[in-house]
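Peer 1: model the structure of this input:
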Amino acid sequence: MIIYLKSQQSRIKIFNNSLKSPTSKWNNNKLRNRRERSTQEKMVNGGCKADGSLNESRFDEPMPWIGIYVAGAALACGIAMTIDALHGFRYKKFWFPCKFFALNATILTLIAIAIKFSMDLNATMPHRQDQLAKVSSSAFICAVVGNLLPSLGTMKNTELFVNVVALAILVITAVANICIQMSTGVIFVFWIEHAFIMLLMLILLAIACSLSLAIPTTKYYLDIKYSEKLKLTNIECSRKKHLSVAEGLREDLKKYWILAYSSGPQFVIGRSAPCTASGAFCLLNSLILVEAILRTYLMPWSLKFCKGESDYKWSTTMVLISQTIAVGIGTISPTVRWFMAINFSCPKKAKKARGREIGVEKYWVKKLLLWQMKPLDLNICGRHGRKLAHKTKYQIFRLLIVVQQGIVLSCQSIRFASIVLVSRFLDFKRFIKGQNNISNNDSELESRHSPDTNLSRFVIHLDGEDELVDLMMKNNGDATAHWIKIGEKQKPKNLIELLEKVDSSLAFTGVKDFDSDKVPSLGFSEPPNCWALPVVTLTSIALAIPSIDRELIEKLVTSVHEGLKYIREIEDNLDAKKDLKNVRIAEEIVWSGVELDGRWLELDLNDMALQGKGIKETIKALSDIAKEKFMEYAETHFIHMNEWFLEEDPSRWCIRMLAANSMYRICESILLDIEYASNQRLFEKLSLMICTLFSACFTNLQHVISKQCRQSGIEEREQNIRYAVLLFGKTEGIIRILDKKKIQESNPGQLVHIDDWHLLCKKTDTLSSISCSTDKESAMSSLYISIE
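Peer 2: Sure thing, here's the model as predicted:
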């Protein structure tokens, strides 16, 4: 042990001596230098240079990708404006309602991204495409504001205020940033172009604010006039006893459409003087951008650019192209609105325009007048302080009223001047061509496009829009026919073929026979029925019947699938209490399995049909399986089933229990009738029951279509009536079949639910049986008397 310790001590001494040698010192210095270099590299990667100052060498690397992001946002706005423009041209809505490119948080965010170049205060942009991108970014703001104006009419008051304030903040910030860039030298060319575009920005913003002040009052006036004319329309619609149901609905829809179309908020805003005048400003904005681009490339000596590299590098060209395209597309809708406003292509119309007085209607300033007169509720500085505040507020609103009147008058003057200039040009053009019979041509044109005077009574217009009544009728008088044709292309052909088989004498037998009172209930009470669940259950039973032609089954399934769409439409509109929510969900889930896989709650109906059992055995098997599943689901979901049944509403049973209960009751009701002699006869009987259930349900179509026309807010009115017209186009064939076979309800809307129909059919059957027995007794008594 002592020897081992001595050897270890000698080794330690040798190692210490080796560290003191020159070679070991050199190695230590090398290790220290390596550690210092790694520390410096970490500092550089962390944002600092070797001397500790900020490392800016990589700050500009993501800038091209930011440029791509800006170009993408501009293209997204351009695509949205393109879709709205195409939509307007396709459906002849030349006021171009904003459907995709509307003023909301998403669009404002996209605009804020797309105009980054106007907001960038210190990026280096020396080349011509860089400076042109600055101009295109500014012009892009004007184009989008001009496109957004009609969407102001679709907003509630609070939403309107918030969105207009957000737009104003964005535009004012852009104007301020452009001015800063011009003063600091970031923008060093195109000063005149920027100055004009900034002026147009502020004008368009003022128009947006002017419209937002008038929109609440305008909607109020429109609602009053709509209510008055709606009463007149309802009275006239109730007097058409000589027309069939389908023809009567077609005439009613024309009237409702004219009411909704002429009072649509976007249409009212689109035909107003400020909105139409904005088209002239947007056109001027695009011309300024075109002038800047042409001057840059065709007159390069007139401009002097700088050397150096742009921070955005190659992406600037992409931004310029995308924004120029967006500006071009965004100019289409406002310009066409402007051209439509001055579309007085004959001198007679021009004279009407010249004779029209230019003035500010009450609805433009009524909101400001109300705010001006409303006292302030302030507790400051006593009575004198309140008096001073009230006077100050009065003068401020007086100034705002003058500004509002000035904006409206200026826009009306622009429209008036446009009409006069266009009419003078047309007069000169006709004079050159030697066309002196102008009045004859005009009268022929008017007679060719003479509007329906009966329908023109239903046009809703504001003060100062009297001359637009004929124009609105000419441009949109046949809109209902167009939408009805679109609906007819989607009509349910298989369902119509199925309904044509219904005999008027057996119209509602299926409503009475599908559920018998003799069947004992599985619970303490029965859940309510919806129209669709019995139809789905009967179809499931039909699929399980053996030896039925596959083509007949496929045709039945297709017909039921088409019919269920309209049943759901009816129940969506007429189930006000939403008591059938679970029952309807059960129907949708069961039908999905039946249609796609031929399965009813995991039971393969095709396998059951292939087993080749008799009719009674098949129906009894389905009934037993349904009862079994009902008990199974009840025990699974509820431990104390009896107590739950006593307390809980059956409409709140779980979905599978509702489906199983429906299958059990319908199967047991079928088993009570032993009339069926063959599989084919049972299939035909089930098809007839399905058909009669459809017929009874579809008697509510008239009520659903009328309800869609009458009950809606001003923002959704036009859309709802268009939906009603499309629904009528799809179901006109069904309505005509029911009307032809006299299968129509006398009071539409009174019998909505299937349980009401079922109860009525049972009462009718009872009364008819009583009358028959009475007739038999009287006949027997008369026979007895005659024998005596």
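Peer 1: alpha carbons only for contacts and neighbour counts from here, please
Peer 2: Will do.
Peer 1: check whether N529 sits in a helix, strand or coil.
Peer 2: When the structure is split into helix, strand and coil by DSSP: H, G, I helix; E, B strand; the rest coil, N529 lands in coil.
Peer 1: contacting residues around it?
Peer 2: Contact criterion Cα atoms under 8 Å, 6 or more residues apart in numbering gives 580, 583, 753-755 as the residues in contact with N529.
Peer 1: for the stretch 401-550 of the chain, just list every one of the helices.
Peer 2: Using DSSP state H, counting those that start in this stretch, the helices of the stretch 401-550 of the chain run over 438-448, 453-456, 468-476, 479-488, 493-499, 509-513, 532-544, 550-574.
Peer 1: I have a second one here; can you model it like the first so I can compare?
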Amino acid sequence: MDDYFMDCFDRSPNCSQFQDEYILKETNQKDYGGPMLGIGIYVAAVSLVCSLAMAADAYQGFRQRKLWFPCKFFGLNAASLTLLAVAMKLPVDLSSSMGGKADQLAKLSSTAFMCTIIGNLMPSIGPMDNRDILLNVIAVSILVITIFVNVCIQLKTREISIEAFEAYGISIEHVVVMFFMLLLLVILSFSALAVPISKRILELKYRDMHKTVSTEEPKESNTSREDIFKDVVRKYRLLAETGSPQFVMACSATSSTSGVICLMVAVLLVEAEVRMWLYFQVAPDSSSDYQWSTVLILWIQSFVVIVGTIAPAFRWFTAVSFKCSKKESNNYRNELKVEGYWIQPLAEWKEIPLLPLRIRNRKCRKLIQNAKNLILNFCTRVQVLIVVASKTVCLISVFVARPILSGLDYCKRLQEKVTRNSHKGSDTEPGVELDLNRYVLRLEGEVDLPERILKNISIAVDRSIQKAKRQQPEKLMELLEKSSGFKGIVEFDSDQVRSLHSEEPPNTWSLPVVTLTSIAISLPNIKSHIADSLLCSVNEGLSYARLIDQTLENIEDWINLKDAANFVWVRVELYRKWLDEDLQRIALEGKTYRENLQRLADIAKDYVMVLRDVNRGREHEPLNWPVKVIAANSMYRISQTLLLQHQDNHQSNEELFEQLSVMIADILFACLTNLPGVITRKCFCNAIEKREESVKLAARLLGETEAILNTLQQRELPTLDPNQVAYIDEWRTSIKQNNFAASTALKSCDDKVI
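Peer 2: The predicted structure is shown next:
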């Protein structure tokens, strides 16, 4: 029984009143402490989610040999900020008494956890636009300042220092970690100022290099087409990766300094935990309302700190290794130079007048203008101080690491020399002979990338292509072998079919293929494995046809046309249904293919005629038709065309199925002549955030379609303007006008670029 209950006998004869108050206090404490265990478990679970996301980023960095560790799974956004707000429950809790060893260490691990998170998130501000950078930095600042203020209150009220200063001795760690947390916030905030200008500089350099790459000719006239494409992909991969805002931010001096700070914070936390463990020689205990969940939070967040330190520490090490690869210079003034893009935003803001402020008093306007200039001047000095200090830290790290890295590099070169002598006459790595350093984008003051980094990027491209070669569309190749010309492009839709409306929507590559496949499945007496084989072949072909449709110049106007093919194909492939009609049931119920074709034509006509009632007044805008109506119009025209072509009814179901397969093969073959242009376009991407993924897609396409590209090179093609070859209707018009035959003048598909 505590002192409060014992003193009740001395304070008043009404002891029962104090006893009731004591019982009420104990009951309220139990009621309050009950949910706190669940809250603690929730905090531990959220911390574990953060650790898994950072571990995934670390794994991807090692796997892809990107030791600057891009933020792919854990970046600065609304979701991560929400998780952080939950994970920071302990250091901002002012209402719970937490005097146990685990409680004190858990608060320290939470603040260390916050430091590690800031260091990890720094590269993720690179791809953001100016508004997102401002909002996210403000959100992080509010969270960090809240943690700082609450911890300071606990230090002042000795909530953290209860028995800790004398017994546990970890108050100094709290102070140091809090200082590092504020320092990391300042570094993050001022580093964000340089992002818009650096992105602008990189964008200009990227477009200049794009002009250079697009006009370059192969060094050797006998270079194969595959090698030419490989070189183009390598060049654009270098442009995309070295020009990535995340890469530039991760390799900056401020990012490497944040890595040093995160490493120091992790060492401080480990030192405090080891010292606590050795001093007491017992496991940490908790005396708070969070009960044993505090220990769980402690170990999970300590694990997060260790895992989260990997990326910032390796970014620092990578930046140091880049510097060490550079020839040693005694001109330290240039090494500590502050480039213009660091302070240019502040200089631009200083020149902006305060026009939006409607203040008539001249003295007030002058006072506000002077205050603004004073604040910006102070921020400029702080920015210069941060950059110089960061470069100083990097320079000191280089002095320490240069002898070690030089020794390791010497041993590595010696080993490579021995290996090269033992394998004389072997082939060299592909792409090494290309001068890759010309295609690296750099900001002012950045060092040249080491040769091994450039070689790794080149080898990564070759590996992507080789991996894609093992995934070539074999079923599609079997289907394309049935094509011997391009008659199917004209035959699938006849001009003799009466239109249901005055205007018809244009054809895309995908929709006729989907419609013809649907008709083929609906034919009677077709074996299931043959129909399934056709579906597999068409599915592989449509993946490329969609990419080609997406590269059309009028993509925004043709959205409904492209959605119609995707809408129908999902149902055809998965459920064997065209819209709501069961194709397998139609195949079983129909006696002849003419009956099934007429049935499909009637169903499609009903869909199209609904347009007159539902969308009255918009029938003359075929590009705006609903996707079902566009699909039904295609089905009606193709079904009627096939009925006109087979009026004699002497052809068998299997023969018609084979004819439809040939039509599909002809259309897909013509469509795939655009692949070289698609690969070229995927290498160049306007959106800076999507460039790397776009180049990766180009490499994958090059590997997957190698056999198709070789076949296209051997096929004779109609003479079409490069602006026409992407459109199926242009093919139809050209073939009709020129009465195309295999012996006419032909043009290689290598000259066809979308």
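Peer 1: and the contacts of N529 of the first structure as CSV, adding distance to S439 of the first structure?
Peer 2: Conversion of the contacts of N529 of the first structure to CSV gives the following (distance: Cα to Cα, whole Å):
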residue, distance to S439 of the first structure
L580, 64
V583, 67
H753, 61
I754, 63
D755, 66
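Peer 1: which one of these is nearest to K763 of the first structure?
Peer 2: Within these, proximity to K763 of the first structure (Cα to Cα) peaks at D755, which comes in at 12.4 Å.
Peer 1: dump the residue contacts of that closest one.
Peer 2: With Cα under 8 Å, 6+ apart as the criterion, the residues that contact D755 of the first structure are 528-530.
Peer 1: in JSON lines: these, plus distance to P97 of the first structure.
Peer 2: Rendered in JSON lines, the data for those read as follows (distance: Cα to Cα, whole Å):
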{"residue": "P528", "distance to P97 of the first structure": "44"}
{"residue": "N529", "distance to P97 of the first structure": "42"}
{"residue": "C530", "distance to P97 of the first structure": "39"}
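Peer 1: N441 of the first structure: which of these is nearest?
Peer 2: Proximity of these to N441 of the first structure was ranked by Cα to Cα; the top entry is C530 with 60.9 Å.
Peer 1: the closest one is in contact with L580, isn't it?
Peer 2: Yes: shown here, C530 of the first structure and L580 form a contact pair, counting by Cα atoms under 8 Å, at 6.6 Å.
Peer 1: compare these two (neighbour count), which wins?
Peer 2: C530 (23 against 19; other Cα atoms under 10 Å).
Peer 1: who are the contact partners of the residue in the second structure that the more buried one lines up against?
Peer 2: Here C530 of the first structure is matched to T508 in the second structure, going by TM-score structural alignment. Neighbouring residues of T508 of the second structure by Cα under 8 Å, 6+ apart: 549, 561-562, 727-729.
Peer 1: and for P347 of the first structure?
Peer 2: By Cα under 8 Å, 6+ apart, the contact set of P347 of the first structure is 423, 427, 438.
Peer 1: try 7 Å this time
Peer 2: By Cα atoms under 7 Å, 6 or more residues apart in numbering, the contact list for P347 of the first structure reads S423.
Peer 1: quick one: C152 of the second structure and I457 of the second structure, what's the gap?
Peer 2: C152 of the second structure sits at a distance of 48 Å from I457 of the second structure (criterion: Cα to Cα, to the nearest Å).
Peer 1: likewise for Q64 of the second structure?
Peer 2: According to Cα to Cα, Q64 of the second structure and I457 of the second structure sit 9 Å apart.
Peer 1: so these two - more neighbours on which side?
Peer 2: A count of neighbours by other Cα under 10 Å puts I457 above the other of Q64 of the second structure and I457, at 20 against 13.
Peer 1: sec struct for the residue nearest the centre of the first structure, please.
Peer 2: Within the first structure, the residue whose C-alpha comes closest to the C-alpha centroid is K99; the distance, by Cα atoms, centre = their mean, is 7.4 Å. Here K99 of the first structure is coil, with the state taken from three-state DSSP.
Peer 1: residues in contact with it?
Peer 2: By Cα under 7 Å, 6+ apart, the contact set of K99 of the first structure is D84.
Peer 1: residue in the second structure matching it?
Peer 2: Alignment of K99 of the first structure against the second structure is given by TM-score structural alignment, with K72 as its counterpart.
Peer 1: now S151 of the first structure
Peer 2: Under the alignment (TM-score structural alignment), S151 of the first structure pairs with S124 in the second structure.
Peer 1: burial count for its match?
Peer 2: 21.
Peer 1: ok, it - contacts?
Peer 2: S124 of the second structure neighbours (Cα under 7 Å, 6+ apart): 71, 75-76, 246.
Peer 1: picking that back up, of all the contacts of D755 of the first structure, which comes closest to W314 of the first structure?
Peer 2: Within the contacts of D755 of the first structure, the smallest distance to W314 of the first structure is 63.6 Å, found for C530 (Cα to Cα).
Peer 1: average offset between stretch 397-414 of the first structure and the second structure?
Peer 2: After superposition onto the second structure, the average distance of stretch 397-414 of the first structure to its aligned residues comes to 1.3 Å, using mean Cα distance after the TM-score superposition for the first structure.
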